[in-house]
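A.B. asks: structural data only, the sequence is not supplied:
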């Protein structure tokens, strides 16, 4: 479950300590020295701040919040280097998943569950404009968060460049991708990059990918939900790497 941190000093100290915070809820028109420090620390740490009515905070924690409540991640994040180290420890070619501004917690949770089941070495998400590891995500992941490492980064495009420098291929998934997924070599060290619901890959992230792949669509709809598409593509990686010619 999410850890709720209430109170100005408590939230400030959590930010100072580098605690993984999903977001900060702050009462409207709240000002002051400590509030200014919280806002500055939140900007530095990449933690979004949402202004809300005090009644929202009252319902969450009673009247002990002093106008400030922080929601901590349901699980701590790791560094991207930790994901690569895990692949090396297992003696496997890196298999990472990157999510570009996926905002729906149920989609994120479903992707995390599929990633763990498919044996991915970890998932990378952005700090801003995306769902984090909230209680709702943990519930949808149905236990997968206990076994799957998740890294959160400030800049996805720069992270892709670093991964490519480490020998990984960056392969984007799009409805009109350049290559058919089933005709592409997914046995190489790779990071599969999936775009947000509706908008797909952001232009700069798409530009950093080596190429994009697509799934063949035989029906009337022209694309799958991100959670469904991610599951299919992750298991294509499993098929190519571990199932031989079956």
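C.D. replies: Okay, I see it. Quick caveat: nothing in here was measured; it's all calculated off a predicted structure.
A.B. asks: C-alpha only now, for contacts and for neighbours.
C.D. replies: Will do.
A.B. asks: looking at the chain, which strand is longest?
C.D. replies: strand 21-27 (DSSP state E).
A.B. asks: after it comes which helix or strand?
C.D. replies: The element immediately downstream of strand 21-27 (helix or strand, assigned by DSSP states H and E) is helix 33-45.
A.B. asks: who's in contact with that following helix?
C.D. replies: Helix 33-45 is contacted from outside by 8-9, 11-12, 15-16, 18, 48-49, using Cα atoms under 8 Å, 6 or more residues apart in numbering.
A.B. asks: in that helix, what's buried?
C.D. replies: By neighbour count on 16 or more other Cα atoms under 10 Å, the buried set for helix 33-45 is 35, 38-39, 41-42, 45.
A.B. asks: okay, now the one to match up with it:
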């Protein structure tokens, strides 16, 4: 699809289709502390990540150097105790803390060339979302979309749980998931929501070249208003005695099924 500005196409009835809505820009003065060697390494490898200062022990600096990381920001030598004071005593910082700005805000307009997008409808646990980000990178998804409310904010816990994946895949935060899915449908994406009452197993479906896969929170699942915008409802049929998976495991399996289906079509 062209990267030219989104045109005002006509909806049924002659009304113009609204242009893509842009997400609010992050506060340029806001700072986040990322920690852990994998997380810090990925942040240095992300050209979209604005970095400010690295706090690290001598051992961590050596380990980063072994990974080919040459810090492009001021480096302050720190002790493990001083790093704990910055990020909390329970944080597994591995001797490295990087001060950064939040990533640039993204929206549907940034996903025109995507082929597989994973949307999480009010999944709140940062550990689950972090694990899903890792799976999205491993399985070749182009972006992970979360809601601005009832979802974890970009920060140290999410970044650490993602073990670097936050800086490897596009993370889009939207105010209104249903509206986002409407925009993606207008851009030619097939929208599939996972639901236990889905009309067909996901692995028996045919997939378009461009798919948005929608997963909901544990317990509530995908909300009714979000399901209503989707083209299909699909289910994951489990062969064993436990009939359902938690959201992070469901994300792995469903991404694999869709990716395999797209490759074979």
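C.D. replies: Ah, there it is. Small disclaimer: the values here were computed from a predicted structure and weren't measured.
A.B. asks: overlay them and tell me the TM-score.
C.D. replies: The TM-score (TM-score structural alignment, normalised by the length of structure 1) is 0.65; 178 aligned residues with a Cα RMSD of 2.8 Å.
A.B. asks: show me where the stretch 1-150 of structure 2 has strands.
C.D. replies: 32-35, 51-56, 75-77, 96-100, 116-121, 143-147 (DSSP state E, counting those that start in this stretch).
A.B. asks: closest to residue 220 of structure 2 out of the ones you listed?
C.D. replies: When the strands of the stretch 1-150 of structure 2 are compared by Cα to Cα, strand 116-121 sits nearest residue 220 of structure 2, at 9.8 Å.
A.B. asks: in structure 1, which residue range corresponds to that closest one?
C.D. replies: Aligning strand 116-121 of structure 2 against structure 1 (TM-score structural alignment) gives residues 95-100.
A.B. asks: residue in structure 2 matching residue 123 of structure 1?
C.D. replies: In structure 2, residue 123 of structure 1 lands on residue 144 (TM-score structural alignment).
A.B. asks: what's around that match, how many residues?
C.D. replies: 24 (other Cα atoms under 10 Å).
A.B. asks: a markdown table for the buried residues of helix 33-45 of structure 1, including distance to residue 156 of structure 1?
C.D. replies: Shown next, in a markdown table, are the buried residues of helix 33-45 of structure 1 (distance: Cα to Cα, whole Å):
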| residue | distance to residue 156 of structure 1 |
| --- | --- |
| 35 | 30 |
| 38 | 25 |
| 39 | 24 |
| 41 | 22 |
| 42 | 19 |
| 45 | 16 |
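A.B. asks: that older thread, wait, which of the strands of the stretch 1-150 of structure 2 is closest to residue 235 of structure 2?
C.D. replies: Nearest of those (Cα to Cα): strand 116-121, 15.5 Å.
A.B. asks: average offset of that closest one relative to structure 1?
C.D. replies: Following the fit onto structure 1, the mean deviation recorded for strand 116-121 of structure 2 is 0.6 Å by mean Cα distance after the TM-score superposition for structure 1.
A.B. asks: on contacts alone, who are the packing partners of that strand?
C.D. replies: If you count contacts as 3 or more Cα pairs under 8 Å, 6 or more residues apart in numbering; DSSP states H and E, strand 116-121 of structure 2 packs onto strand 143-147, strand 211-216.
A.B. asks: would TSV of the ones you listed with distance to residue 164 of structure 2 be doable?
C.D. replies: Formatted as TSV, those follow (distance: least, Cα to Cα, whole Å):
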stretch	distance to residue 164 of structure 2
strand 143-147	14
strand 211-216	22
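A.B. asks: which among these is found nearest to residue 167 of structure 2?
C.D. replies: Using Cα to Cα, the nearest of these to residue 167 of structure 2 is strand 143-147, at 11.1 Å.
A.B. asks: and that closest one with strand 116-121, angle?
C.D. replies: Strand 143-147 of structure 2 runs at 20 degrees relative to strand 116-121, counting by axes from the mean of the first three to the mean of the last three Cα atoms, to 10 degrees.
A.B. asks: quick one: name whatever helix or strand follows strand 143-147 of structure 2.
C.D. replies: Criterion used, DSSP H and E; the element after strand 143-147 of structure 2 is helix 156-162.
A.B. asks: gap between that next one and the chain center?
C.D. replies: Centre-to-centre, helix 156-162 of structure 2 and its host chain are 12 Å apart (Cα atoms, centre = their mean, to the nearest Å).
A.B. asks: onto which residues of structure 1 does that helix map?
C.D. replies: Taking TM-score structural alignment, helix 156-162 of structure 2 hits residues 135-141 over in structure 1.
A.B. asks: with stretch 212-225 of structure 2 instead?
C.D. replies: The aligned range for stretch 212-225 of structure 2 is 191-204, by TM-score structural alignment.
A.B. asks: buried residues, that stretch. List them.
C.D. replies: Quick answer for stretch 191-204 of structure 1 (16+ other Cα under 10 Å): 191-197, 200-201.
A.B. asks: before we move on, what about stretch 231-246 of structure 1?
C.D. replies: Under 16+ other Cα under 10 Å, the buried positions of stretch 231-246 of structure 1 are 231-241.
A.B. asks: show residues contacting it.
C.D. replies: Against stretch 231-246 of structure 1 from outside (Cα under 8 Å, 6+ apart): 111, 114-115, 118-119, 181-182, 185-187.
A.B. asks: now do stretch 120-130 of structure 1
C.D. replies: 46-48, 80, 83-84, 86-87, 94-104, 112, 115-116, 132, 148-156.
A.B. asks: chain center to it, what's the gap?
C.D. replies: 2 Å.
A.B. asks: residues contacting the match of stretch 212-225 of structure 2, please?
C.D. replies: Against stretch 191-204 of structure 1 from outside (Cα under 8 Å, 6+ apart): 94-104, 157, 168-174, 225-226, 230.
A.B. asks: tell me, what residue is most central in structure 1?
C.D. replies: residue 125 (2.6 Å; Cα atoms, centre = their mean).
A.B. asks: and the closest residue to residue 87 of structure 1 other than its chain neighbours, what does it touch?
C.D. replies: Computed as Cα to Cα, 6 or more residues apart in numbering, the closest residue to residue 87 of structure 1 that is not its neighbour in sequence is residue 94, at 5.2 Å. For residue 94 of structure 1, the contacting residues are 84, 87-88, 120-121, 168, 189-191, by Cα under 8 Å, 6+ apart.
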